[in-house]
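# Give me a model of this one.
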Amino acid sequence: MQYNLVLDTDSYKASHYLQYPPGTTSLFAYIESRGGRYPNTVFFGLQYLLKEYLSRPVEQWMVEEAKDFFAAHGLPFNYEGWSYIVRERGGKLPVRIRAVSEGSVVPVHNALVTIESTDPAVFWLVTYLETLLLRVWYPITVATRSWYLKQTIREYLDKSADEPESEIAFKLHDFGSRGVSSSESAGIGGMAHLVNFQGSDTAIGVRYANHYYHQPMAAFSIPAAEHSTIIAWGREREVDAYRNMLGRFARPGATLAVVSDSYDLWNAVRNLWGGDLRSQIEQSGATVVIRPDSGIPAIVVSRVLNILDNQFGSTINSKGYKLLNHVRVIQGDGVDHDTLAEVLETALKLGFSASNIAFGMGGQLLQVLNRDTLKFAMKVSEVEVDGRSLPVFKDPITDPGKRSKQGRLDLVRDANGEYTTVRLTGSEPLPTSELVTVFEDGEVCREYTLNDVRSRAGA
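Below you'll find the predicted structure:
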């Protein structure tokens, strides 16, 4: 099925061009987070939507297909309006989109994006595009969740690691590709995680980041075992499966990860890794990362740390915490924000540095969230009717939290450097505006590299 931007909308929007007041010539709308799980948002992902979808010119075949579709679907369709865009505008969408710079960490309840029409003949296009544009909620929400997880990990590294900033980029690995609804979700969500970290097994997310954000290589991975590559050897040859991993991948300076709970985790850690294979590990010069993959994370990880400490020993770092010799642990099962913090808290109480532990996160990172996690919405706040600009808003008595902003909006920083949304008195943005024109009349006007985004989010 060939992509058709004209049909990438909610069905009821096809009839909306007939519902605005006579004499309407302009719409102004904005996108915001109305609150939710986190107090801030990490703005990211609009560039993907602009480059992949909105910058594609509309073609007449799309209009014809939409005409036939909506006729059969039971809705009126603005055939003349869309044909005008093809004929008079070269298929380029006559809207202006301004947005805060990608990677910005902005408190909720602020305008992150504004959208306005630039051609009075097709003013209705602003809200027609809501369905597509509001999907920016997904990369923002993933980037925000990942950012807050990074703050938690940093807190424990700061307490217990010698060089926290040199370690943190690889402390949360994306395991989410198989747990999302589509390859595009994996691409967008996986890319959003890379705003904050540089470890990922979601290859398509790395490719998206490389392509859409001009990065030579956005993330890295290591050789790692899965259960099939261990159990294929049979239970009686479990140690041979591990020995094969060492023979294939254990080199000076290398890192490899091996899932070790296929049978008896405690036997594997104590007697196989810490017994039969200990000398091979020590002599290889590699770091072997043991991956437990079942049980209660904080309990399992703490017991694995203690066994590894008994078998391999540890050194005491400058902050008084143990750092294991030759081995580390990665927890990739049952990880969410709470269990991640519990694992780290338990480890530190036992005297182990957070340097010993990394995490993998799958569905909780890329899938277990939705538009209401940060309560994203796009609302019209100003209309122009018969040459008059009119502020408009919604204010439902049944839910004051859904009250929307009114007027032409801008985003600035106050005297304390905090982001704040203001209502403009004229049509021009303020000189101090934090919003940048990123799209106008079918063209992407501003692009960011992933390094730009990472620097801004990290600041």
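# From here on, just use CA atoms for contacts and neighbour counts.
Noted.
# residue ranges of the helices in the stretch 51-200 of the chain, please?
60-73, 79-88, 125-128, 130-133, 137-160, 164-167, 183-193 (DSSP state H, counting those that start in this stretch).
# Kindly reformat those helices as TSV containing distance to Ala250.
Converted to TSV, the helices of the stretch 51-200 of the chain look like this (distance: least, Cα to Cα, whole Å):
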stretch	distance to Ala250
helix 60-73	55
helix 79-88	59
helix 125-128	56
helix 130-133	47
helix 137-160	27
helix 164-167	21
helix 183-193	28
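# To Glu238, which of these lies closest?
helix 164-167 (31.4 Å; Cα to Cα).
# Could you give the separation of the helix or strand harbouring Ala241 from the chain centroid?
For Ala241, the host element (DSSP states H and E) is helix 238-249. For helix 238-249, the separation from the chain centroid amounts to 35 Å (computed by Cα atoms, centre = their mean, to the nearest Å).
# who touches the helix or strand that comes right after that helix?
Proceeding N to C from helix 238-249, the next assigned helix or strand is strand 255-259, under DSSP H and E. Under the criterion Cα atoms under 8 Å, 6 or more residues apart in numbering, residues 222-227, 242, 245, 249-250, 286-293, 330 lie in contact with strand 255-259.
# Among those, which are located in strands?
Among these, DSSP state E puts Thr287, Val288, Val289, Ile290, Arg291, Ile330 in strands.
# can you redo the residues you listed as TSV with neighbour count and distance to Ser177?
Output for the ones in strands among the contacts of strand 255-259, formatted as TSV (neighbours: other Cα atoms under 10 Å; distance: Cα to Cα, whole Å):
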residue	neighbour count	distance to Ser177
Thr287	20	26
Val288	25	24
Val289	22	21
Ile290	27	22
Arg291	27	19
Ile330	22	18
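# Proceed likewise with the subsequent sequence, for comparison:
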Amino acid sequence: MTNFILATDSYKQSHFLQYPPEARAISAYVEARPNPFSDRLIFFGLQPYLIGMLGTPVTAADVDEAEAVCAAHGEPFNRAGWDAIVTRHGGMLPLEIRALPEGTVAPAGVPLVEVVNTDPAMPWLTTFVETALLRAVWYPTTVATLSARCRAIIRAGLERTSDDPEGQLPFKLHDFGARGVSSGESAGLGGMAHLVCFQGTDTMEALAAARRWYGAEMAGFSIPAAEHSTMTSWGRARETAAYANMLDRFDGPGKIVAVVSDSYDLDHAVSGIWGEALREKVLTRQGVLVVRPDSGDPVETPARTVEALWARFGGSVNAKGFRVLDPHVRVIQGDGMNLDSIARLIDRLIGKGFAIDNIAFGMGGGLLQSTTRDTLRFAMKADAMQDDAGIWHDVSKSPATDPGKGSKAGRQAVVRGADGRLEARRLDACAPGEDLMTPVWRNGELLVRHDFEAVRARAALW
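Presented below is the predicted three-dimensional model:
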């Protein structure tokens, strides 16, 4: 969608007729309300919206198109308002946006963003942007939060079993989600959100997004890997030759290659081909072979694969007393992985005496497509209205049928409480400089630009 005026819900086209006549400014905040998925989140994704969407001026052609659409669609159209944005503001929306620093780990229920119009003739504009703004923020924030929850589970397993948990962690969860999302834009935003917490990805749109919006020269990494077509094209009779070709083509110091090994019979591939016919070839290489099961029970199958590789290749026992496969072989499980199955697979391997060094995990659509706005219960709500005398009045909702949907009254701030946790506070109750939400955008100008490594550093406090 390239016409900003149409990047909203239809009913918002009529809202310029609905605010009180004395309204001069509307303030509204964005938060993730308390929810069953996570009591905290990683705030991420506002900057692409600011630069890519709000940074694109509304044109006279956009206004003409939107007017025609609304007329045919059955909605009134604020021609005077949008013409004024084009002529008086050069097409830039007269808004000020305050926000927490991206990458901030915040409790649910804490405001993340607050928006207010700066042109007193346009109080309707603040909530007009709700649809596109929420869409821009809830999705990458939720994916980053899901990724962080996975990271916490994996870190716990590594800390219990690995001699180098922090060195192992960045590449323990790999993003395979590009084909499982609804659009290339989703792949870029969601894949980039995953890279806030990890460095492994096969979603190349995520690399472009991190480079474009956050200046990351290279935010993620991958390795050569087989898929079923490149293995089965050799035919079942030449399965060993197909595997040998992978070993020959992608060898070298520090090189890693992943080979899907369940095209026909995973157990035979692991024990009979990798562990027998090609065993010496694997052990005399300079690089690492990663065996990938891709079917069967997502916990039992990879655990069995690790055990079979140990039986054929052996390994060592680390300082924590857990078995680590010979450094020439590892396993990745990318089928059926989610928070629950990752935790169960880690428990299964630990129960068998294996360090989590032996395995990496992959997620696809479950990482980038399984969440919704309701996962973290994201919402944008008006909190105050300024009248023609310059006085701010509290605005909020408090539905008797669902108190959990009540909203905050008064312009919002975020402060660090006595216990160090972030908490919401009224802006008019804050001392100067106490509010952690700072202006990031005003009337078409980006005031703060976050770089990707700074975002990662803040998110690491999870």
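# rewinding a little: now do the helix holding Ala241 of structure 1: which range of structure 2 does it align onto?
The aligned range for helix 238-249 of structure 1 in structure 2 is 239-250, by TM-score structural alignment.
# one step back: could you export the helices of the stretch 51-200 of structure 1 as CSV, including distance to Ala354 of structure 1 and mean neighbour count?
CSV is the format used below for these (distance: least, Cα to Cα, whole Å; neighbours: other Cα atoms under 10 Å):
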stretch, distance to Ala354 of structure 1, mean neighbour count
helix 60-73, 54, 15
helix 79-88, 57, 17
helix 125-128, 48, 24
helix 130-133, 39, 18
helix 137-160, 5, 22
helix 164-167, 9, 13
helix 183-193, 21, 25
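# I'd like to know which of the ones you listed lies nearest to Tyr53 of structure 1.
Of all the helices of the stretch 51-200 of structure 1, helix 130-133 comes closest under Cα to Cα, at 8.5 Å.
# Against which helices or strands is that closest one packed?
Where contact means 3 or more Cα pairs under 8 Å, 6 or more residues apart in numbering; DSSP states H and E, helix 130-133 of structure 1 is packed against helix 46-49.
# hmm, who's touching the helix it packs on?
Glu102, Leu132, Leu133, Val136, Tyr212, Glu447, Tyr448.
# Next, the mean deviation of that helix compared to structure 2.
Following superposition, helix 46-49 of structure 1 is found to deviate from structure 2 by 0.6 Å on average (mean Cα distance after the TM-score superposition for structure 1).
# Show me how far that helix is from its chain's centre.
Worked out by Cα atoms, centre = their mean, helix 46-49 of structure 1 lies 12 Å from the chain centre.
# cool, and stretch 97-112 of structure 2?
15 Å.
# Check stretch 207-215 of structure 2 too.
14 Å.
# That stretch aligns to what range in structure 1?
Per TM-score structural alignment, the counterpart of stretch 207-215 of structure 2 in structure 1 is residues 206-214.
# Show me what that stretch is in contact with.
Residues contacting stretch 206-214 of structure 1 (Cα under 8 Å, 6+ apart): 47-48, 51, 187-188, 190-191, 194, 200, 215-219, 447-450.
# Among those, name the buried ones.
47-48, 187-188, 190-191, 194, 200, 215, 218-219, 447, 449-450 (16 or more other Cα atoms under 10 Å).
# Just flag the most distant two among these.
It's Ser200 and Glu447 that sit farthest apart of these, by Cα to Cα, at 23.7 Å.
# Please name the residues that touch Arg56 of structure 1.
Residues in contact with Arg56 of structure 1 (Cα under 8 Å, 6+ apart) are Lys92, Gly442.
# what about the residue mapped onto Phe322 of structure 2 from structure 1, how many neighbours?
Matched by TM-score structural alignment, Phe322 of structure 2 corresponds to Tyr321 in structure 1. For Tyr321 of structure 1, the count of nearby residues is 23 (other Cα atoms under 10 Å).
# again with the one 10 residues further on
Around Gln331 of structure 1 there are 27 other residues, counting by other Cα under 10 Å.
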